[in-house]
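A.B. asks: got a sequence here, can you build the structure:
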Amino acid sequence: MSEKVLDVNETPKLGKLLTLSFQHLFAMIGATILVPQLVGLSPAIALLTSGIATIVFIIITQFKVPAYLGSSFAFIIPIQIATQEGGIGSAMIGSMFVAAVYALISLLIWKTGHRFIMRILPPIVVAPVIIVIGLALSPVAIMNASTIQVGDERVYSLLHFSAALVSLAVAIICIMFFKGIISLMPVLLGIIAGYIYSIVIGIVDFTAVKEAPVFSVPEMLLPGIDYEFTVTWSLLAIMVPIAIVTISEHIGHQLVLGRIVERDYIKDPGLHRSILGDGLGTFISSLIGGPPKTTYGENIGVLAITRVFSVAVIIGAAVLAILVSFLGKVMAIVQTIPGAVLGGISILLFGIIASSGLRMLVDHKIDFGNQRNLVIASVILVIGIGGATIKFSETFQIEGMALAAIVGVLLNLILPGKTTETLIDETE
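C.D. replies: Got it, this is the predicted structure:
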């Protein structure tokens, strides 16, 4: 492994700090603004809350973990379902309850150690659920890429689909034929290329950009002020089980990040602190109308390439994200990005999410000759992708991804022949 340029507690000079921080901003901004576009939230509030959540996370982890928090893709479908049933306010309240689960898990880990969570969430449960997240989102990607809203129905448009294909092609080229920072920004560069192409073919309306002020306060959604809400068992069943997936994702990122910066983040500052930081970031984000948060692999990749592990650089990126969220013209341009462009990028992004689940199965050498593994993975995949629902009453039902995660955990606990394979090597 090549030598580090700056360690975690080192701070570069201002000019270099800004350059390095902008790299992190560009690496995460494409994915972070894509999530709110898909669930009906403000891209500006997504950027604002990503910066705030990142700073909160770094404080909670005692300035030891150089991680950036962006919008979580795991919550796209749950937010859409919760919004359909009770409005966007319900989705925000549901996200706050997810944050409460993070806090509870953090407390349990602090008191009892982290091994119990690893045994509940082995790769044979987590990996198929991650696959479900990617594949369950695939119809959304195709719909956005190839159709447009005309009246009350979606209509196929070859012109818009061509914009989706341009976005997809550029993103693939960035991944396959470039190295360094460019290879870590396929989402952003794909969106830019697709947007330019969309302007050329005349499917972008700049009216909103002309009318937007130069500076604008991000549109917040405050409980009791901007929306009324009712907490139902159905809402909790839609949102809360997704914490199974996102906590697993968080642990994986902490392990990878620890290897890159040559530290054991599971022990210091401790998994309980990093999970709590992630949860508080999600809570604060949801409290003012932003999407749930998660640590970003894109920014971990930037750390690996630049070998700059400075927490100050991550804080700089967070501050820049907050500042950009107040630029009204910039945010208005983001709002004019055609759905087809986002759909084209989503084809790749959602597929990568699903493929990362497959990669986890391979990396952990999961044996599908073992009938137990075969049963658990098969049931999770069909329940999750098929959108199965258990309806207890008109106000309480568990469905799709949430049901798949719960069933996966239960099968792992009750089926005989349980292995010791976990996300963390038990010999450590």
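A.B. asks: only C-alpha atoms for contact and neighbour calcs from this point on.
C.D. replies: Noted.
A.B. asks: what's the neighbour count on residue 239?
C.D. replies: Using other CA atoms under 10 Å, residue 239 has 27 neighbouring residues.
A.B. asks: residues contacting it?
C.D. replies: By CA atoms under 8 Å, 6 or more residues apart in numbering, the residues touching residue 239 are 75, 78, 79, 82, 91, 94, 95, 97, 98, 402.
A.B. asks: mind doing that once more with 7 Å?
C.D. replies: With contacts defined as CA atoms under 7 Å, 6 or more residues apart in numbering, residue 239 is in contact with 78, 94, 95, 98.
A.B. asks: again with residue 327
C.D. replies: 214, 215, 216.
A.B. asks: apply 10 Å and report the result again.
C.D. replies: Contacts for residue 327 (CA atoms under 10 Å, 6 or more residues apart in numbering) come out as 44, 212, 213, 214, 215, 216, 217, 218.
A.B. asks: excluding its backbone neighbours, what's nearest it?
C.D. replies: Distances taken as CA to CA, 6 or more residues apart in numbering put residue 215 closest to residue 327, at 4.7 Å, once the chain neighbours are dropped.
A.B. asks: and the one you found, how far from residue 49?
C.D. replies: 17 Å (CA to CA, to the nearest Å).
A.B. asks: these two: who's more crowded?
C.D. replies: residue 49 (32 against 15).
A.B. asks: what's the closest non-adjacent residue to that one?
C.D. replies: residue 285 (5.1 Å).
A.B. asks: same check, this time on residue 114
C.D. replies: residue 271 (7.2 Å).
A.B. asks: how about the strands in the chain?
C.D. replies: 69-71, 147-150, 153-156, 293-295, 389-393, 396-399 (DSSP state E).
A.B. asks: of all those, which one is nearest residue 187?
C.D. replies: Evaluated over the strands of the chain, closeness to residue 187 peaks at strand 69-71, with 13.6 Å, by CA to CA.
A.B. asks: just want the most central residue of the protein.
C.D. replies: residue 72 (2.2 Å; CA atoms, centre = their mean).
A.B. asks: what's the local residue count around residue 231?
C.D. replies: Residue 231 has 12 nearby residues by other CA under 10 Å.
A.B. asks: how about it, what does it touch?
C.D. replies: Neighbouring residues of residue 231 by CA under 10 Å, 6+ apart: 86, 90, 93, 94, 97.
A.B. asks: the same query, at a cut-off of 7 Å, please.
C.D. replies: Per CA under 7 Å, 6+ apart, neighbours of residue 231: none.
A.B. asks: tell me how far it lies from residue 194.
C.D. replies: Per CA to CA, residue 231 is found 40 Å from residue 194.
A.B. asks: CSV for the contacts of residue 327, including distance to residue 339?
C.D. replies: Converted to CSV, those look like this (distance: CA to CA, whole Å):
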residue, distance to residue 339
44, 17
212, 20
213, 23
214, 24
215, 25
216, 23
217, 24
218, 21
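A.B. asks: can you pick the most crowded of the residues you listed?
C.D. replies: Going by other CA under 10 Å, residue 44 tops the contacts of residue 327 with 31 neighbours.
A.B. asks: please name the nearest non-neighbouring residue to that residue.
C.D. replies: residue 325 (4.6 Å).
A.B. asks: now the second one, please; I'll put the structures next to each other:
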Amino acid sequence: MNQENNQKIVLAINEKPKIGQGILLSIQHLFAMFGATVLVPALTGMSPAIALISSGIGTLIFILITKGKVPSYLGSSFAFINPIITLKALEANPNSEIAFGSFLVGSFLVGLTYSFVALIIAKAGTKWLMKLLPPIVVGPVIMVIGLGLASTAIKMVMNNPSNEYDLTYVTIGFITLFITIITAIFSKGFLSVIPILVGIIGGYLFSIAMGVVDLQPVIEANWLTVPDFTIPFLDYTPALSWYVIFLMIPVTIVPIAEHIGHQLVLSKVVNKDLIEDPGLDRSMFGDGLATMVAACLGGPPSTTYGENIGVLAITRAFSIYVFIGAACLAILFGFCGKISALLSTIPTPVMGGVSILLFGIIASSGLRMLIENNVDFKIKRNLIISSVILIIGIGGAAIHIGDLFSLEGMALSSIIGVILNLILPGREFISFKNMFKEE
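C.D. replies: Predicted structure coming up:
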């Protein structure tokens, strides 16, 4: 970045903002991540309050590990929605051998995997990882995440709590979707970075008018309360199984690739090579430690948020203190009983309405990755790899070997995609950096 662009920086990474300015900027980052961070636990049956608290703590951990050099916010990862839903359903089944808390054990293992990859990066560098996870593998896997969740979003919009078709729910869902789309397309400035949150608020207000919201729990809730944390060895005894390992661990391919992409984008935004200093190993380890801590509290796995990188690019306020403020506000919100109760009263069609757009955007971002990296589908190996990943992942293919081993859906498609890329002839290394090249 030249001197002219440097003059446009509002706050440098280590620059302390004025109190009023810092609070406003922190609130903006809180709003930017709020909708997506709360949506993940809402879809998986986890606690939104704990998700907020764990995101705040995770962000503070990340900032500490990266020596305060990487302005990022960590929120709930969408990649693990389906695996968590699957494990929680099995936990609730009395005939299943999956023990209570297995999804949290799986989340902890995800954090360990991040940390293990960080250790390898520290010793061997980053080139091997980018070769293992090129766009032709990661792009289709990201598409599988979005498309695989499509039925979940539609059911939330179509069906009432009795699992029956309900026209009122359909109306609420599509009104919410409409508000979100209008905000995303036509709004400017601050509103343009929080269309999901605006859609949820608009859909919620419409739901109140339609008479499907019971505000009594909000009235009765205390302002300050302690969420129901799920602590290992206190609330459950961690139990490890091959099913949990093979359902959760392979999915880490996606957030790891996402993490690399975010660090490359962020490096361009702040004009500092964050891959080199403080290093991808540190940022990956920070992500991993944050995920392990979240799992120990009962929260979902963490990932760096592109929404907040977008806010950075718009505001040019890179101060790490702004992210510290946003993290502290998220923790405070998590301990506010009124807010927790309010989140619990959001009707499912509201969340389903925003999910239609959000899951579609996830799928489209995978397609965008392929396009921006100029992946040529005239080449048979590229066509084969993407086709196999999509059909196996969306179709729900599975490999079961008794009760010992199970690999299915997105996890199976990710592994097969990596294997195909390694063994098929004509492999060409395409770096993720191509996605962020200067025009």
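A.B. asks: TM between them?
C.D. replies: Laid over one another, the chains give 0.97 as their TM-score (TM-score structural alignment, normalised by the length of the first structure), with 424 aligned residues with a CA RMSD of 1.3 Å.
A.B. asks: residue 18 of the first structure: neighbour count?
C.D. replies: Using other CA under 10 Å: residue 18 of the first structure sits among 15 other residues.
A.B. asks: now check the second structure for the residue matching it.
C.D. replies: Aligned by TM-score structural alignment, residue 18 of the first structure pairs with residue 23 of the second structure.
A.B. asks: neighbour-wise, which one of the contacts of residue 239 of the first structure leads?
C.D. replies: The most crowded member of these, judged by other CA under 10 Å, is residue 95 (32 neighbours).
A.B. asks: contacting residues around the equivalent of it over in the second structure?
C.D. replies: Alignment of residue 95 of the first structure against the second structure is given by TM-score structural alignment, with residue 107 as its counterpart. Shown in contact with residue 107 of the second structure (CA under 7 Å, 6+ apart): 291, 292, 295, 300, 301.
A.B. asks: run a quick neighbour tally on the residue nearest to residue 44 of the first structure.
C.D. replies: For residue 325 of the first structure, using other CA under 10 Å, the count is 25.
A.B. asks: for the aligned partner of it in the second structure, give me its contacts.
C.D. replies: Matched to the second structure by TM-score structural alignment, residue 325 of the first structure sits across from residue 334. Shown in contact with residue 334 of the second structure (CA under 7 Å, 6+ apart): 49, 50, 52, 53, 340.
A.B. asks: the first structure: which residue goes with residue 207 of the second structure?
C.D. replies: Aligned by TM-score structural alignment, residue 207 of the second structure pairs with residue 198 of the first structure.
A.B. asks: my guess is its match contacts residue 163, does it?
C.D. replies: Yes: at 6.0 Å, residue 198 of the first structure and residue 163 qualify as touching, with contact defined as CA atoms under 7 Å.
A.B. asks: higher neighbour count, those two?
C.D. replies: Neighbour count, other CA under 10 Å: between residue 198 of the first structure and residue 163, residue 163 has more, with 30 against 24.
A.B. asks: what about the aligned partner of residue 171 of the first structure in the second structure, how many neighbours?
C.D. replies: Counting by TM-score structural alignment, residue 171 of the first structure lines up with residue 180 in the second structure. Using other CA under 10 Å, residue 180 of the second structure has 25 neighbouring residues.
A.B. asks: which residues does residue 180 of the second structure contact?
C.D. replies: So residue 180 of the second structure contacts 195, 196, 198, 199, 354 (CA under 7 Å, 6+ apart).
A.B. asks: again, but for residue 419 of the first structure
C.D. replies: By CA under 7 Å, 6+ apart, residue 419 of the first structure has no neighbours at all.
A.B. asks: try residue 115 of the second structure
C.D. replies: 284, 285, 288 are the contacts of residue 115 of the second structure under CA under 7 Å, 6+ apart.
A.B. asks: where's it relative to residue 40 of the second structure, distance?
C.D. replies: From residue 115 of the second structure to residue 40 of the second structure the distance is 23 Å (CA to CA).
A.B. asks: now swap in residue 401 of the second structure and tell me
C.D. replies: For residue 401 of the second structure, the distance to residue 40 of the second structure (CA to CA) stands at 31 Å.
A.B. asks: between the two, which has more neighbouring residues?
C.D. replies: Legend: neighbour count by other CA under 10 Å for residue 401 of the second structure and residue 40, higher for residue 40 (26 against 8).
A.B. asks: any idea what the more buried one aligns with in the first structure?
C.D. replies: That one, residue 40 of the second structure, aligns with residue 35 by TM-score structural alignment.
A.B. asks: residues in contact with whichever residue in the second structure pairs up with residue 398 of the first structure?
C.D. replies: Under the alignment by TM-score structural alignment, residue 398 of the first structure pairs with residue 407 in the second structure. Taking CA under 7 Å, 6+ apart, we find residue 407 of the second structure in contact with 246, 247, 398, 399, 400.
A.B. asks: so which of these is the most crowded?
C.D. replies: residue 247 (25 neighbours).
A.B. asks: report the contact partners of that residue.
C.D. replies: Neighbouring residues of residue 247 of the second structure by CA under 7 Å, 6+ apart: 83, 407, 408, 411.
A.B. asks: whatever residue of the first structure lines up with residue 317 of the second structure: neighbouring residues, count only.
C.D. replies: Residue 317 of the second structure maps onto residue 308 in the first structure, with residues paired by TM-score structural alignment. The local packing of residue 308 of the first structure (other CA under 10 Å) involves 23 other residues.
A.B. asks: residue contacts, residue 308 of the first structure?
C.D. replies: Here residue 308 of the first structure is in contact with 4, 5, 6, 7 (criterion: CA under 7 Å, 6+ apart).
A.B. asks: give the contact list for the alignment partner in the second structure of the first one.
C.D. replies: When the second structure is aligned by TM-score structural alignment, residue 4 of the first structure is paired with residue 9. The contact partners of residue 9 of the second structure, by CA under 7 Å, 6+ apart, come to 316, 317.
A.B. asks: 8 Å - rerun?
C.D. replies: Counting by CA under 8 Å, 6+ apart, residue 9 of the second structure has contacts 316, 317, 318.
A.B. asks: got it, and residue 392 of the second structure?
C.D. replies: For residue 392 of the second structure, the contact set (CA under 8 Å, 6+ apart) comprises 409, 410, 412, 413.
A.B. asks: quick one: the last one and residue 395 touch, right?
C.D. replies: This means residue 413 of the second structure. No: in this structure, residue 413 of the second structure is not within contact of residue 395 by CA atoms under 8 Å, at 9.9 Å.
A.B. asks: ok, the two, which is more surrounded?
C.D. replies: Neighbour comparison, residue 413 of the second structure and residue 395: the larger count goes to residue 413, with 31 against 15 (by other CA under 10 Å).
A.B. asks: before we move on, the earlier item: dump the contacts of residue 180 of the second structure to a markdown table, plus neighbour count.
C.D. replies: Listed next are those as a markdown table, based on neighbours: other CA atoms under 10 Å:
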| residue | neighbour count |
| --- | --- |
| 195 | 23 |
| 196 | 31 |
| 198 | 23 |
| 199 | 26 |
| 354 | 32 |
